[in-house]
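Chemist: I need the structure of the sequence given here:
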Amino acid sequence: MRPENGEVMNSFSSRGNSRPKVIVFDLGKVFLEFDYMKGAVGIARSAKLPPEDIIRVISGHPALIAYETGRISTDEFFRVMCDVTGFQGSPEEFFEHFTNVFIPVEEMIDFNEQLRAKGYRTYILSNTNQVTVEHIRRSYPFFSHFDGYVFSYECGVMKPDPAIYQAMERLAGVSGEEIFYVDDLPSNVEGARKLGWQAYVHESPTRTIQIAKMLGII
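Modeler: Just a heads-up that it's a prediction; the model follows:
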């Protein structure tokens, strides 16, 4: 549900009118939109399932959660995906398609640059996996324009587990209301709010920037 202006300001006032010291962003659906069909079509060329089924099988398989929490390796994840999709190509071919799903959100990339120009430290907090992060680092220059990163596959837990937010607090050296956070999933926002973060659901770049303005961040 979209917060009205008064709701944002009332929430801000209840925290004592403190300005955050750092800005933390989710990655997917914030800086990078997804086109899963594009990747699935590529995988399907060497698999036994149509693209629609590949999306369903991969996104719902327990191995994806295991991979994104670091409990299995990239090689182990690949072997499981071959078993469930009938993929017969190489690991390089599979992961080329698996990661070829992103569309940069230029408004948010520009917003991050604006925040950094104003002296804010910015961070990424993401549920993701090793091969995806490696691909993004190679492919998108904006990804180097943050002060630090916390990834689920390195932490061993995923949002909204409190431990991953606490890992970010340790990395940034701040906690609670000192952090402004946006995430597209309400459950992840609620997890951050339980630790006192100034957290909001990312509905669109326009809305997130509007909230930042109302809070006096920009």
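
Chemist: when you work out contacts or count neighbours from here on, use the C-alpha atoms and nothing else.
Modeler: OK.

Chemist: what does the helix or strand harbouring residue 108 rub up against?
Modeler: Per DSSP states H and E: residue 108 is located in helix 106-117. With C-alpha atoms under 8 Å, 6 or more residues apart in numbering as the test, helix 106-117 has contacts from 30-31, 121-122, 142, 145, 205, 209, 218.

Chemist: need the max-distance pair from these.
Modeler: Farthest apart among the contacts of helix 106-117 by C-alpha to C-alpha are 142 and 218. That separation is 19.9 Å.

Chemist: which one of those two has more residues nearby?
Modeler: residue 142 (16 against 13; other C-alpha atoms under 10 Å).

Chemist: which ones are touching the residue positioned nearest the centre of the chain?
Modeler: Against the mean C-alpha coordinate of the chain, by C-alpha atoms, centre = their mean, the closest residue is residue 27 at 2.9 Å. Each residue near residue 27 by C-alpha under 8 Å, 6+ apart is listed here: 124-126.

Chemist: and what of residue 198?
Modeler: 12, 20, 176-181, 192.

Chemist: want to put them side by side, so please do this one too:
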Amino acid sequence: MALLMGGLTSPPDSGSLPLAVSAMSHTFLFDIGNVIIAFDFGIAARRLAPHIEIPADEALEEVTQLSVPLEVGEISTDEFIELASDRIGFKGSPDFFRNSIADIFELNVPIVHFIEEQKKSGATLHLLSNTNEIHVPFFEANYPVFDLFEGRVYSHETKLMKPDPAIFEHTIAKLKLEPEKTIYIDDKLENCEAGKEAGLISIQYDLDDHESFLAEVTKYL
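Modeler: Sure thing, here's the model as predicted:
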């Protein structure tokens, strides 16, 4: 578990906690993938395998490559499906392809419990995610935890992706964040480092080690 804070290399002692995490002022900025929900594009590849002309592992690589321009808003969902279908030799319906790509998630129950507890305590919760217009409607409709969040910044809407500093600048402005009072949680080190550079309290999350996350974050609650 890694902890990164703007201007700090290690957590302050309990007698000098920053205003960022003082009582009744908690603000959280959560990543989604492999934090709130685990994801696996391999699920989609295996689901599509009987309907494509290339091996599933090759299809996975093609779909993963095309997901980048989709997530930064350079191509539409229809264009993504058309391009991906052509590359992997998929002959089925666009709806089947879309549904196969959408349903690749599993809820991370421990972090959901943490989110629910923070919401009950009066915390402000926001989202910042590299995602796309296939996944957003699916996870927002299927996982009620997303109803607990007030603000959200999605890469395909902003046409910016983490770890680009510009998406952090945009997020801070749009959500009216005070960076030094905002705890940012992401699974990728490069995103946490970018968050730190933007002044956020940044904690790297390991999907397989929730207890270490709790040990770190509770130092700031």
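
Chemist: make a markdown table from the contacts of residue 27 of structure 1 and add neighbour count and distance to residue 43 of structure 1 to it.
Modeler: Below are these laid out as a markdown table (neighbours: other C-alpha atoms under 10 Å; distance: C-alpha to C-alpha, whole Å):
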| residue | neighbour count | distance to residue 43 of structure 1 |
| --- | --- | --- |
| 124 | 19 | 28 |
| 125 | 24 | 28 |
| 126 | 22 | 24 |
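
Chemist: so which of those residues is the closest to residue 88 of structure 1?
Modeler: residue 126 (30.2 Å).

Chemist: map the closest one across to structure 2 for me.
Modeler: Aligned counterpart of residue 126 of structure 1 in structure 2: residue 129 (TM-score structural alignment).

Chemist: now residue 59 of structure 2: closest residue in space that isn't a chain neighbour?
Modeler: residue 88 (5.6 Å; C-alpha to C-alpha, 6 or more residues apart in numbering).

Chemist: that neighbour: how many residues sit nearby?
Modeler: 22.

Chemist: tell me which residues touch it, please.
Modeler: So residue 88 of structure 2 contacts 52-54, 58-59, 62 (C-alpha under 8 Å, 6+ apart).

Chemist: who wins for neighbours among these?
Modeler: residue 59 (25 neighbours).

Chemist: which of the helices or strands spans that residue?
Modeler: helix 56-71.

Chemist: in that helix, what's buried?
Modeler: When burial is assessed from 16 or more other C-alpha atoms under 10 Å, helix 56-71 of structure 2 yields the following buried residues: 56, 59-60, 62-63, 66-68, 70-71.

Chemist: same list (these) but as CSV, adding distance to residue 45 of structure 2.
Modeler: Shown next, in CSV, are the buried residues of helix 56-71 of structure 2 (distance: C-alpha to C-alpha, whole Å):
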residue, distance to residue 45 of structure 2
56, 5
59, 6
60, 5
62, 10
63, 8
66, 13
67, 13
68, 17
70, 17
71, 18
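
Chemist: tell me where structure 2 has strands.
Modeler: Applying DSSP state E to structure 2 gives strands spanning 3-5, 27-30, 37-39, 105-107, 124-129, 151-154, 182-186, 201-204.

Chemist: just name the most buried of those strands.
Modeler: strand 201-204 (a mean of 26; mean count of other C-alpha atoms under 10 Å).

Chemist: what's the matching range in structure 1 for that strand?
Modeler: Under TM-score structural alignment, the match for strand 201-204 of structure 2 is residues 198-201.

Chemist: how much space between residue 107 of structure 1 and residue 33 of structure 1?
Modeler: Using C-alpha to C-alpha, to the nearest Å, one obtains 12 Å as the distance from residue 107 of structure 1 to residue 33 of structure 1.

Chemist: now residue 106 of structure 1
Modeler: Distance from residue 106 of structure 1 to residue 33 of structure 1, by C-alpha to C-alpha: 10 Å.

Chemist: and residue 70 of structure 2, what pairs with it in structure 1?
Modeler: Using TM-score structural alignment, residue 70 of structure 2 lines up with residue 67 in structure 1.

Chemist: residue 195 of structure 2 reaches residue 185, doesn't it?
Modeler: No - in this structure residue 195 of structure 2 lies outside contact range of residue 185 using C-alpha atoms under 8 Å: 9.2 Å.
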